[in-house]
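**Student:** no sequence on hand, only this structure:
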């Protein structure tokens, strides 16, 4: 009886191992992907100062602000990229920009000028070091009240 118990147990275990070893081999590919971002460094920013301009129909009051000389920015990129210039944003001033105000940001390099109001303000930026000239125009339908105004134009580098 003990002999039969051992024999049956051995046969049962052998059949379990046999069934387990007869399973079909399978494999799966596990994909990994990612993006190496563009490395961009902005250095040596030289600010510009905006000047008021009087138009012919504004009764001697300024309706336009723009710099006489552009700001300069140096950007270094690890690969070809896209640079985007934003419209000017009023950070502080004696009054808010009224409806109908025209705001345009500009970036110039390599002999070309790109503006925020054409093509979304985006341009191809070659790899390496690029000296950028950044400018802006803000033209109100009414005169600027006396005071100090601060605007910002944002440059964004993307792959």
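**Tutor:** Yes, it's here. Computed from a predicted model, the values in this text were never measured in an experiment.
**Student:** could you use CA atoms for every contact and neighbour count after this?
**Tutor:** Will do.
**Student:** helices or strands up against the helix or strand where residue 137 lies?
**Tutor:** Using DSSP states H and E, residue 137 sits in strand 128-139. Strand 128-139 sits against strand 62-67, strand 71-77, strand 102-109, with contacts defined as 3 or more Cα pairs under 8 Å, 6 or more residues apart in numbering; DSSP states H and E.
**Student:** try it against this one:
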């Protein structure tokens, strides 16, 4: 399924480190028909019972904004620290070596909102889990997450599901 979209995603071996098979969605974005199909298929894959879409910096902005337009929903930007002007709320999360932070505008979330989290790819799930926690702090809940690509061997989608989030992805790459 979605082999037409799979063919539009370039694999770059040994980037950014030896042994990594980088899945590059920029080639999908270059193909207008393929990008449009990916948005239509993401729209079909998600349930309609959510209030806002949240896109994770930076490629999640691309897919999230197009999906928000397609579904007529507002969009919240989930950014790395110190990127948003004005009052923000944020959550720190652990990286392999150190920590990072995601933030949203303090007034961006409708109280009690059900959020659809969108990004291009889920790997270990660290950023998506932090974003879900951030929305809980903001008084909302991430009920669904949609990705173009899942890397199931890294376990991120399973970790997100374990928190009660329904996860969908158009494609899975098993390390090939």
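**Tutor:** Thanks, I have it. Just so it is clear, the model here is predicted, and its values are computed rather than measured.
**Student:** care to give me the TM-score?
**Tutor:** In this superposition the chains share a TM-score of 0.26, using TM-score structural alignment, normalised by the length of the first structure; 76 aligned residues with a Cα RMSD of 5.2 Å.
**Student:** now mean neighbour count and distance to residue 156 of the first structure too, for the helices and strands packed on strand 128-139 of the first structure, in TSV please.
**Tutor:** Below are these laid out as TSV (neighbours: other Cα atoms under 10 Å; distance: least, Cα to Cα, whole Å):
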stretch	mean neighbour count	distance to residue 156 of the first structure
strand 62-67	20	21
strand 71-77	18	11
strand 102-109	20	11
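**Student:** export these to a markdown table and tack on distance to residue 18 of the first structure?
**Tutor:** Output for those, formatted as a markdown table (distance: least, Cα to Cα, whole Å):
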| stretch | distance to residue 18 of the first structure |
| --- | --- |
| strand 62-67 | 85 |
| strand 71-77 | 61 |
| strand 102-109 | 74 |
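**Student:** between strand 71-77 and the strand holding residue 137 of the first structure, find me the angle.
**Tutor:** Interaxial angle, strand 128-139 of the first structure versus strand 71-77 (axes from the mean of the first three to the mean of the last three Cα atoms, to 10 degrees): 140 degrees.
**Student:** can you name the element that comes right after strand 128-139 of the first structure?
**Tutor:** Later in the chain than strand 128-139 of the first structure, the nearest helix or strand by DSSP H and E is strand 150-152.
**Student:** other SSEs contacting that following strand?
**Tutor:** Partner elements for strand 150-152 of the first structure (3+ Cα pairs under 8 Å, 6+ apart): strand 89-92.
**Student:** just checking, what packs against the strand it packs on?
**Tutor:** For strand 89-92 of the first structure, the packing partners by 3+ Cα pairs under 8 Å, 6+ apart are strand 150-152.
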